[in-house]
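Chemist: Sharing a sequence plus its predicted fold:
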Amino acid sequence: METLQNILKFKQKALHWANQFEVCCFLDSNQYKDAYSAYDFVIAAAVQSELSCASGTAFDQLKAFQAAHQQWLFGFFSYDLKNETENLHSNHADQLNFPDLYFFVPKYLIAFKNGKAEVLIGDEDILNEINSFPIETKHQVAALNIQQKLSKVQYISKIESLKNHIIRGDVYELNFCQEFFAENAQINPVETFESLNQLSPTPFAGYFKVYNQYILSATPERFMCKRGKRLISQPIKGTAKRSSNPETDEQIKRDLRNDIKEQAENVMIVDLVRHDLTKSAVKGTVKVDELFGIYSFPQVHQMISTISCELDPNIHFIDAIKNAFPMGSMTGAPKVKAMQLIEQYEETKRGIYSGSFGCISPDGDFDFNVVIRSILFNAESKYLSFQVGGAITYQCDAEKEYEECLLKASAILQVLGDN
């Protein structure tokens, strides 16, 4: 059994090795114990075959791609695939220009579990190549001028407008997000991700490079996974800032667990996810495995619920993803009206933000995260972006929601040197 130090060294070398290719994906659980994760971390690199497409027939194209290859697939779903699943549109500016859907079959795939690396695709010699791979450090060369798309006054004004929609009964809850961005940005993506992953290790972290576009993610949230016949979704709703004092920190956890407002937000999304899973489930199998679970991360405690069902054998697993996409925790309830209001009040096209990335195994199991707490970077246009948001309900306080956004942004701002 490898020591943790050796594992961390191998992980770092493997990431740098994978980054030499034009396309790679690294998924990392950061040693969090999770009942549904198949591996501790996986690294996919180089392209055997790929699919890149826009919203319209993207899910059907993915089904055909998966049927043609029956192999490990790594890829992402953009939030704007909502325009395919519902009669919606997106007219906001998009400076990042990620594809709406991208998947690839890797030439090399290494999986790590219980202290042991396994080559799933490629030659065993890859492990020696990784272990001897030189790591060059090229530190960030220019200070970033990070700006906010909305001022605090504008943000609060929009929250008050959204609360009026709630009073009118248009929606019960809505996830509203704002963008932080930097133009003419120059970063070293691998090192930036490593810094973020070290400062804020999370169970669904990942690094995804598609040519000149990068996702650097410290997301704590799973969108959905499939294990055998079972689908599992784990929405997050409920956030509290941690304290360095252990007793105070425990009290904050207890307060979050018993917070009526946070519970109300969480249960609305649980109901929405149950509804989404019902579209793909064997009748009567949708159940809530855990309600209001409190999980701790370096900056925050989060309230996470787990909902599962048995997948109807007549429904393709990719259709099950489509039936639940975009995830309820990033939209609101009712879902379609919430997405219409998101388009009306937000200033930036979400694109890959609040979408999902992950992998599909040859037997049709899959695991996909939620793209939050993530830096998105287009190296060609030198545009860097990250968004943060929160659940807006009738009871919410606009000032506190703004502060929660800054809390969620804190690790990224620290990593980008804007603290």
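Modeler: Structure received. Numbering: from 1, shown residues only.

Chemist: Please count neighbours and contacts with C-alpha atoms only from this point.
Modeler: Will do.

Chemist: isn't residue 219 right next to residue 375, touching?
Modeler: No - counting by Cα atoms under 8 Å, residue 219 does not reach residue 375; the two are 10.3 Å apart.

Chemist: Assign residue 76 to helix, strand or coil.
Modeler: Per DSSP: H, G, I helix; E, B strand; the rest coil, the local secondary structure of residue 76 is strand.

Chemist: What's the separation between the nearest residue to it once chain neighbours are set aside and residue 273?
Modeler: The spatially closest residue to residue 76, leaving aside those adjacent along the chain, is residue 357, at 4.0 Å (Cα to Cα, 6 or more residues apart in numbering). Look at residue 357 and residue 273: by Cα to Cα, to the nearest Å, they are 18 Å apart.

Chemist: With neighbour numbers in mind, choose between residue 219 and residue 375.
Modeler: residue 375 (26 against 20; other Cα atoms under 10 Å).

Chemist: In a strand, the more buried one, correct?
Modeler: Yes - counting by three-state DSSP, residue 375 is located in a strand.

Chemist: for it, what are its contacts?
Modeler: 215, 216, 217, 384, 385, 386, 412 (Cα atoms under 8 Å, 6 or more residues apart in numbering).

Chemist: residue contacts, residue 167?
Modeler: Applying Cα under 8 Å, 6+ apart, one finds that residue 167 lies in contact with residue 394.

Chemist: second one coming, line it up with the first:
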Amino acid sequence: MKNQQNFTDFKYKALNWANQFDVCCFLDSNQYKDNYSEFDFLLAADFQFELKSSSVNSFEELKEFYEAHQQWTFGFFGYDLKNQIEDLSSNNQDGLEFPDLYFFVPKYLIAYKDGLTEVLIGDNSILNDIENFGQIHKKEDKKLNLKARLSEAEYIKKIDSLKEHISRGDIYEINFCQEFFAEHAKIAPVETFKALNQLSPTPFAGYFKVRDHYILSATPERFLCKRGNKLISQPIKGTAKRSPDPAEDQAIKYSLRSDIKEQAENVMIVDLVRHDLTKSAIKGSVKVEELFGIYTFPQVHQMISTISCQLNPNVHFIDAIKNTFPMGSMTGAPKVKAMQLIEQYEETKRGIFSGSFGCINPNGDFDFNVIIRSILYNSASKYLSFQVGGAITYQCDAKKEYEECLLKASAILKVLGDH
């Protein structure tokens, strides 16, 4: 155990050190108080064992991988694993080319909690290595040429078409996303993540590197967490812009809490998550612990609900993840039809976007986020991408939905605009 005087300085020093390896994962709660988070941050670096899968049996392969090692395991699930769960396909363009699933058992693992650093895997000497590691300040001068995959007019046309599907009764709600991208992009991933994490600190933020692939995430959303035999999901549906004026900001917060449209969006997804959890739950144990909770982040207020259940002892925890994937907040209701329409109307393959990354501990407890508000980067092809979206219901205003997308993208646009 070692007391760290300067938490922020140590955090980024450690990340710079970890980034020298082919593989690393950094999970940062940004010291948000949360009932289920175990650490302020976890940093896993290098690998003893790894699993990379884009087969038809990725979840089974992960189950075998975890059972073989029963050790701290870090990794991600790509959105297109949906094709292994349902009769679906993904044929849209993909500039990033992430694997569908990747997990690794780290060689080094550092945990930080309440001012104390602990080396969970590896030798304590790595703390000295981190302290002595030269900071790499690579600020790329190359200007990013960010483009929108859709114009505002094209976006609005697609929303109008989706609303026709809703009026016909095909779906009640759908999460529709659009991509912003840059080709020939050169960024310094650690420096870019640091800028994003400082501008928009969130409770499920993180940095994931697998060789040429990077996830730089400022996500505020938890997908699924397991503590003991309890599963917890916390979908976000409902967004309002912050105001610099404290009185107005409070009024906006109150208005979001009582907004009928936002409540309708949120409750539809709560019902969907409840349904998904019943597949893994002890009968009668699914409950809504908090409905329409309002949580404040630097750029936005968000409406978040918490749903939990007791995990059926006959259900493997990885099957419980599969039973709820992809998350309801990023698909819609009914889920399968919403995913079919997402494939039809979106221009870009989601890939790792609206997937999830996180960790599993040696006891089989886990915590996974939702990959939103995230910069995705392939350093080999120099392709950079981020996507934003929102819940489309019959009542929604397409122009306002477009503006909400830009609000959600604002922190990333500001960070990337510095290039």
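Modeler: Cool, got the structure. These figures come from a predicted structure and were not determined experimentally.

Chemist: overall similarity of the pair, as a TM-score.
Modeler: Put the two chains on top of each other and the TM-score (TM-score structural alignment, normalised by the length of the first structure) is 0.99; 419 aligned residues with a Cα RMSD of 1.2 Å.

Chemist: Residue in the second structure paired with the residue nearest to residue 76 of the first structure?
Modeler: The equivalent of residue 357 of the first structure in the second structure is residue 357 (alignment by TM-score structural alignment).

Chemist: Am I right that that match is in a strand?
Modeler: Yes - under three-state DSSP, residue 357 of the second structure falls within a strand.

Chemist: dump the residue contacts of the residue sitting furthest away from the middle of the first structure.
Modeler: Most distant from the centre of the first structure: residue 125, at 32.2 Å, with distances by Cα atoms, centre = their mean. Counting by Cα under 8 Å, 6+ apart, residue 125 of the first structure touches no other residue.

Chemist: again, only this time at 10 Å
Modeler: Counting by Cα atoms under 10 Å, 6 or more residues apart in numbering, residue 125 of the first structure touches residue 119.

Chemist: do the same with the one 5 residues further on
Modeler: When contacts are counted by Cα under 10 Å, 6+ apart, residue 130 of the first structure touches 10, 11, 12, 13, 14, 15, 16, 17, 18.

Chemist: Which one's more surrounded, residue 357 and residue 273 of the first structure?
Modeler: Just comparing residue 357 of the first structure and residue 273: by other Cα under 10 Å the higher neighbour count belongs to residue 357, 29 against 24.

Chemist: returning to what we had before: residue 394 of the first structure: which of the contacts of residue 375 of the first structure is nearest?
Modeler: Nearest to residue 394 of the first structure among the contacts of residue 375 of the first structure is residue 386, at 26.3 Å by Cα to Cα.

Chemist: helix or strand for the closest one, which one?
Modeler: Per DSSP states H and E, residue 386 of the first structure falls inside strand 383-392.

Chemist: distance between that strand and the chain's centre?
Modeler: 12 Å (Cα atoms, centre = their mean, to the nearest Å).

Chemist: Show where that strand falls in the second structure, residue numbers please.
Modeler: Going by TM-score structural alignment, strand 383-392 of the first structure sits over residues 383-392 in the second structure.

Chemist: after superposition, how close is that stretch to the first structure?
Modeler: Taken over the aligned residues, the distance from stretch 383-392 of the second structure to the first structure averages 0.1 Å (mean Cα distance after the TM-score superposition for the first structure).

Chemist: circling back to that earlier point, hmm, which two among the contacts of residue 130 of the first structure are most spread apart?
Modeler: Going by Cα to Cα, the pair spanning those furthest: 10 and 18, at 12.0 Å.

Chemist: Pick out whichever of the two has more residues nearby.
Modeler: In terms of neighbours (other Cα under 10 Å), residue 18 is the more surrounded of residue 10 of the first structure and residue 18; the figures are 22 against 18.

Chemist: who touches the residue nearest to that one when sequence neighbours are not counted in this structure?
Modeler: Distances taken as Cα to Cα, 6+ apart put residue 45 closest to residue 18 of the first structure, at 5.4 Å, once the chain neighbours are dropped. The neighbours of residue 45 of the first structure, taking Cα under 10 Å, 6+ apart as the test, are 14-15, 17-26, 74, 104-110, 121, 208-209.

Chemist: ok, of these, which come out buried?
Modeler: Buried subset of those (neighbour count, 16 or more other Cα atoms under 10 Å): 14-15, 17-19, 23-26, 74, 104-110, 121, 208-209.
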